[in-house]
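In: sequence first, predicted model second:
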Amino acid sequence: MARARTPRSAPAPRSRWRRRIVITLQVLIGLAILAFGALVIAVYVARSQLPSFDELKSSPNGQMIRVHAADGSVIASLGPSYGEWLSYDRIPTVMREATIAVEDRRFYDHPGVDPVGILRSFVVNYQRGRRVQGGSTLTQQLARTVFLSNQKRIGRKFREAILALALERKFSKEEILDLYLNKVYYGGGAYGIDAASRKFFGHGAERLSLAEAAVIAGLVKAPSNYSPTADVDAAKGRAGVVLRQMVRGGFITQAQADAADVADLKLSPEPRQNSARYFTDWALPQLDTLIDETQAPLEVWTTLDLGMQRDADAAIRANAPPGVQGALVSLDRDGAVRAMVGGKDYVSSIYNRATQAVRQPGSAFKLFVYLAALEAGHKPEDKIVDEPVTIDGWSPRNDSRRNSGSVTLRTAFAYSLNTVAAKLGQEVGFSTVADMARRFGITTPINTHPAMVLGTSDVRLIDMTRAFASVANKGVAVTPYGITRVTANGQEIYRHEVDRSRVLVAPYVAAEMVDLLQTTVNTGTGRSAQIGRPVAGKTGTTTSLKDGWFLGFSSGLTTGVWMGRDDARPVSGLHGGTAPARAFAAFMKPATANRPIEQFETQVTLPEWQLEPDEEAYFGQPDNGTAMVDEDGNPIAAPSRDDGQQAEDDGVPQAPPTQPQQQLDDLIDRVTGRDAPRDAPPPREVQPDGRRDDRRRDLPPPVRQPLQRPLQDERPIQ
């Protein structure tokens, strides 16, 4: 009897998965072969289109740019400077080895693109959590220098790799290194090692020592950061890195590296530059985003007013205390930068404190606090109690260490009462104040600690100036710009268009803010900024007198001034209402001299001077708006001072000391703009509420023009 067979289990599922894996691998291999074939074709097509060595040798090293001021005069001619072309055998060995050691140790081993270097840079950057090392080879850098731009785009990196592979197919390693060392940019307009050697050391590249070669080789990574004319210490520090890499690569011994005394290098003196270079250094890099032309010579017309620039430079030099730096930015009503000073001396420091430095603004930041309060419904005449306050453990104090009881917002702003600013910030919300600052163009991070209302977040001068300009522009956003148009070979390739469409706050809010700002200049902390015509502005001083600010506007021109030390050490006597306000006035008087006098929508209204606690606070030193924070920027409670001059318990302030009649009369005349006889001052009258009437009986009091609130559907565009 035949035995029945037991059916075997079919391995069908495993076979199906195996077939899928095999097919997938075959597809991937096929795609890889196609990609490799396409790469080979692309490389050889690019190779066939590359210029010859002699053509590359004679090609221009960069782009010529002529920069014009607003009146058309040429203020700068920028472009390549280069010395003698050095053939490979004339280039010092130390220069070749220093370059290879720091930029591409595997230069003689890779075909133009180095997978090992790319993988190494990826690992290092991942471990550090940021980009600290690149994977580009010397050949890729040469391709980028000669044929491409510095834009960080994937497409550009792919073209760069194709060109690098093509260059390696067409030229020898010696020719590539020769092209590189004679064409790469070393900063300061110098292309090639001979131009760099002459610029920084005053002699040709054939005479470069090991230490000098290390300095020049170290410039390629970041010419502006490591330039000996910009930062000698950074340049020499980078040269030390190059020497260590040369030792590591076996090019020199440790003894030779130790003998190369980088610290004693003698640099060639830099030709004198004027302060307009701060402006051109800020404006010209914007060409990369405005135009695509990278070869043809360019004519660039800018907004810079040379007369204003000279006045701005003189104002900063004359008013900044010894050892203190100063910066100034002045914007026209459309955002055109008319003057920019980034420091007292461009030759000694090209660091632009107007656009690069981030410092605490002190009470100048109250602009955003009061804007938020006005937008929330407050009016300048609204009453608020100036009294001790504690918010989340932070107790701000007024600079006078006094409290004045019930005051108007106008009085609180004019005399920079910190307690009132803190209460307003708490009422509207500290995040709302931060949002207002960002709305008005503050680009730096803003904290939302309670002390932020006193300006504890770092800001840039140009951003703060932009914010004040937007207030002057009736709440419409103002964006600073420096380039008006660009031409190449006689053809216009760019023209600036002003955007007037972005409304930041309703016009009535901006007008009320101007009301407060002009009171500050006329009778408050900014009196030194008066220029004989309507001015609105705000002072700012930070903890321990480290920074002094004044920002204001008049006749369509908005100007911001900052002063302080680069190392953030305190400066005795530096208040926003002293040197910065005086520099503002010294600049604005000539800058607005030929402009029509423009009245603000609201006439200046006197604050409640009777509520000021003492004569010094009214006629003496301006309040510095001190922000009490610790080293980490966290708010701390200020020590109280019981000097017997505190407000009474019921919140009614003490009566101020008697003011000299003539002094008060002069103040009234200056604020109201009226010239009345001074030989027979009228008697004072006592009002029903017990206050004295110090107005002249023959003159009406200053009147604030009424403002119409918008309807509910006329809210500002956010």
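Out: Arrived safely. Keep in mind that what you see is a predicted model, and the values were worked out from it rather than measured. Residues are numbered from 1 along each chain as shown.
In: hey, let's count contacts and neighbours off CA atoms from now on
Out: Noted.
In: double-check that Ser528 belongs to a helix.
Out: Yes. The assignment for Ser528 is a helix, going by DSSP: H, G, I helix; E, B strand; the rest coil.
In: the structure to be compared is supplied as follows:
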Amino acid sequence: MARARTPASPWRRRFGLLIKILIGLAVLGTAALALAVYVTRSQLPSFEDLKSSPNGQMIRVHAADGRVIVSMGPSYGQWLSYDTIPAVMRDATISVEDRRFRSHIGVDPIGVARSFKVRFDRGRWVQGGSTITQQLARNVFLNNQKKFGRKFREAILAMAIERKFSKDQILELYLNKVYYGGGAYGIDAASRKFFGHGAENLSLAEAAVIAGLVKAPSNYSPTADAEAAVGRAGVVLDTMVETGVISRGEADSADPQGLKLAPEPKQNSVRYFTDWALPQLDTLIDETQAPLEVWTTLDLGMQKAADAAIRANAPPGTQGALVSLDRDGSVRAMVGGKDYVSSNYNRATQAVRQPGSSFKLFVYLAALEAGHRPEDNVVDEPVTIDGWSPRNDSRHFSGQVTIRTAFAYSINTIAAKLGQEVGFATVADMARRFGITTPVNTHPSMVLGTSDVRVIDMTRAFASVASKGIAVTPYAITRVTSNGQTLYTHEVDRSHVLVAPYVAAEMTDLLQTTVNTGTGRQAQIGRPVAGKTGTTTSTKDGWFLGFSSGLTTGVWMGRDDAKPVAGLHGGSAPARAFAAFMKPATANRPIEEFDTKVTMPDWALDNTEEMYFGEPDNGSFVDPDGNPLPADRIPPDDYYGEPQVAPVPIPDRAPVQAAPGQQLDDLIDRVTGRDRRDPPRDILRDAPRESSGTPRDPYAPSRQAVPRDAYPPRAAPHDPYQDSRPNP
């Protein structure tokens, strides 16, 4: 008697159905993939056509006056057939780029799995799984955008190329077309550029250097960073040993360090500008083949003056950077270092450094927008915020002073109190509103400039103040043409209002005072200037940023390794470089008065070096995260070996009446706290008298600036999230 068959479980039936569906989808997917590869293969150019097709495009860059400043484009050497390519070059490339090149179908599943594993282990993408064939497909037919759609097309193209060409043909195309940096396409152009001879004579060490360039041509270029190039070549040699194409002895005897490089053609500081400007073409136009004429904002006269100002004023062993923006945001000059040949690192756009007191621009902007006025009185006194107690550069407290005085002499305690009053998050938002693109912390010490910034971003912020509170966006390219057709024309956007005009006017008022009688006096150029110094703890960084006659310029100086620089203050070398540049840069521009007249602060300090140059912000002894350091970790005042200066007493701000018969000199001495030898007595004796007969302090001229009714009615505080705010 037959046993009754037990009916299958519903879950088992469903699982079986799911398996069948997945198998069906896999079959359909495989068929679709095969069809896509077949269609793509039929549309690929022939091998001869690919050999003759150029890579890249010729680009001529024009200055603002139309002169050609740089001609850039691909450099091609002699096409080398597979048989004439040195075996060490072929082996080095396969070993370091795609060791399973001879066995995969264009896509390497093992390489892809390895890249995902590394991504999972390290939390970020460190290496890709692209094969040599995929790289060839990307270089010839696609672009470098990291998008899934592009990667999928790249994989289809790679498999189609594998179906149409042999492995030797693919490697020949790759080695003659891949980009090796410096405008060199193909191994022959790279060999001639870096070693001064053709690729058919490459040694093992030279082949290892060239093969190592593909991963990151700019990072491993032997002319830009010889140490990095040698280190990368060592990785290539080790990989060749692992794959068995050379022995350990051959690798050890290769000696990449002993290679002699071909001399590099002379360059100048213009390349800092073009290196920053030209990558923007990828976002402005779609043309990647036709030759381009790029018209830029660069003023060659200003660029020459900027280069000379940095070279002449940057202290020995330091670097300097300068950016100058016109009122519409056009970049008129850009210097990223003292010597482009020795270092093409652009410190004007790439480096991030602490701005010191120049960051107080955003603190006072927030305070003015919140309702303060330059004449408002505030009290300079000890203050502790969340365990942080800022110190003043003068090592004493002045009592009641005006906001104008606090800004002119960069009083740290007042900046801290204003930051606490308006909110440190509000100050951070003000910085972002004005174009600071780097992260801004909200620790109390942030008011002294403990967040890293870029020179171009800070210059942009000051330019927006000069533009009466309207956002200024730096730009370099005005027009792009190709074969007589205009592909792009820049349009200046003046629609983004960052702060009300009266706030910008009052901020300019404060900035004028800094240059006329505060820490920025060496930035004076014989016409109205508004600006601010910045000096970081232990004089690691010196800044000066300011504007005059529609031109805004930012200067930074310091060491690349962030070590202290003796005597570097924002009011010294950076301010002198600013003046050395701005005098010739503004010489042919009309003198422009600001909306507010210069108004002196309540009192003027002795001309000690600290107040003249701007002491470092010693109140900012904090850790890298902006938290205050414990007392036992704060360096003593003489830690850095700087000369110590006795504190200068600040007079009591209460009115002082002249006693009958008291000598005028004694009265002035007591009011100003000055030595009787400074200022000269004849100046004091000739001082004008008030109606009461009391002599007026010559260091505190009439404070009648723009009348109050000249300002528009005070508007509501700016909404940092309004739609008109520009995207940093």
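Out: Structure's in. What do you need? As the structure is a computational prediction, the values presented were derived from the model and not from experiment.
In: what sits against Trp609 of structure 1?
Out: Applying C-alpha atoms under 8 Å, 6 or more residues apart in numbering, one finds that Trp609 of structure 1 lies in contact with Thr411, Tyr618.
In: and the alignment partner in structure 2 of it, how close does it get to Arg681 of structure 2?
Out: Counting by TM-score structural alignment, Trp609 of structure 1 lines up with Trp603 in structure 2. According to C-alpha to C-alpha, to the nearest Å, Trp603 of structure 2 and Arg681 of structure 2 sit 18 Å apart.
In: the aligned partner of Ser59 of structure 1 in structure 2: neighbouring residues, count only.
Out: Aligned by TM-score structural alignment, Ser59 of structure 1 pairs with Ser53 of structure 2. When neighbours are defined as other C-alpha atoms under 10 Å, Ser53 of structure 2 has 11 of them.
In: and for Gln256 of structure 1?
Out: By other C-alpha under 10 Å, neighbour count at Gln256 of structure 1 equals 13.
In: then the one 5 residues further on?
Out: By other C-alpha under 10 Å, 14 other residues sit near Asp261 of structure 1.
In: what do we get in structure 2 for it?
Out: Aligned partner of Asp261 of structure 1 by TM-score structural alignment: Asp255.
In: select the longest helix from structure 1.
Out: helix 12-49 (DSSP state H).
In: which residues in the stretch 551-700 of structure 1 form strands?
Out: Secondary structure of the stretch 551-700 of structure 1 by DSSP state E, counting those that start in this stretch: the strands cover 557-564, 685-686, 692-693.
In: I misspoke; the intended subject was the stretch 201-350 of structure 2.
Out: 292-296, 319-326, 331-335.
In: and those strands: which comes nearest Ile161 of structure 2?
Out: strand 292-296 (30.3 Å; C-alpha to C-alpha).
In: that closest one aligns to what range in structure 1?
Out: By TM-score structural alignment, strand 292-296 of structure 2 lines up with residues 298-302 in structure 1.
In: so how far does the matching stretch sit from its counterpart in structure 2?
Out: The superposed stretch 298-302 of structure 1 is, by mean C-alpha distance after the TM-score superposition for structure 1, a mean 1.0 Å from where its aligned residues fall in structure 2.
In: ok, the counterpart of Val236 of structure 2 in structure 1 to Gly526 of structure 1 distance?
Out: Taking TM-score structural alignment, the alignment pairs Val236 of structure 2 with Val242 from structure 1. For Val242 of structure 1, the distance to Gly526 of structure 1 equals 52 Å [C-alpha to C-alpha].
In: skip the chain neighbours and tell me the closest residue to the match of Asp261 of structure 1.
Out: Ala205 (6.3 Å; C-alpha to C-alpha, 6 or more residues apart in numbering).
In: next one: the aligned partner of the one you found in structure 1 relative to Pro228 of structure 1, how far apart?
Out: Under the alignment (TM-score structural alignment), Ala205 of structure 2 pairs with Ala211 of structure 1. Distance, Ala211 of structure 1 to Pro228 of structure 1, by C-alpha to C-alpha: 13 Å.
In: could you dump the strands of the stretch 201-350 of structure 2 into TSV and include distance to Asp380 of structure 2?
Out: Putting the strands of the stretch 201-350 of structure 2 into TSV (distance: least, C-alpha to C-alpha, whole Å) gives the following:
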stretch	distance to Asp380 of structure 2
strand 292-296	48
strand 319-326	34
strand 331-335	39
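In: so which of these gets nearest Pro564 of structure 2?
Out: strand 319-326 (12.5 Å).
In: what stretch of structure 1 does that closest one fall on?
Out: So strand 319-326 of structure 2 sits over residues 325-332 in structure 1, by TM-score structural alignment.
In: mean shift between the matching stretch and structure 2?
Out: Overall, stretch 325-332 of structure 1 averages 0.5 Å from its counterpart (mean C-alpha distance after the TM-score superposition for structure 1).
In: please determine how far Thr553 of structure 2 is located from Ala476 of structure 2.
Out: Taking C-alpha to C-alpha, one finds Thr553 of structure 2 at 15 Å from Ala476 of structure 2.
In: which of these two has more neighbours?
Out: A side-by-side neighbour count of Thr553 of structure 2 and Ala476, using other C-alpha under 10 Å, places Thr553 first with 31 against 25.
In: circling back to that earlier point, return the most buried member of the strands of the stretch 551-700 of structure 1.
Out: Highest mean neighbour count of those: strand 557-564, a mean of 29 (counted as mean count of other C-alpha atoms under 10 Å).
In: which strands or helices does that one pack on?
Out: strand 325-332, helix 461-472, strand 547-554, helix 579-591 (3 or more C-alpha pairs under 8 Å, 6 or more residues apart in numbering; DSSP states H and E).
In: re earlier: could you check which of Val242 and Gly526 of structure 1 is surrounded by more residues?
Out: Gly526 (32 against 27).
In: what does the more buried one align to in structure 2?
Out: That one, Gly526 of structure 1, aligns with Gly520 by TM-score structural alignment.
In: TSV for the strands of the stretch 201-350 of structure 2, including distance to Gln524 of structure 2 and mean neighbour count?
Out: Shown next, in TSV, are the strands of the stretch 201-350 of structure 2 (distance: least, C-alpha to C-alpha, whole Å; neighbours: other C-alpha atoms under 10 Å):
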stretch	distance to Gln524 of structure 2	mean neighbour count
strand 292-296	29	24
strand 319-326	16	28
strand 331-335	20	29
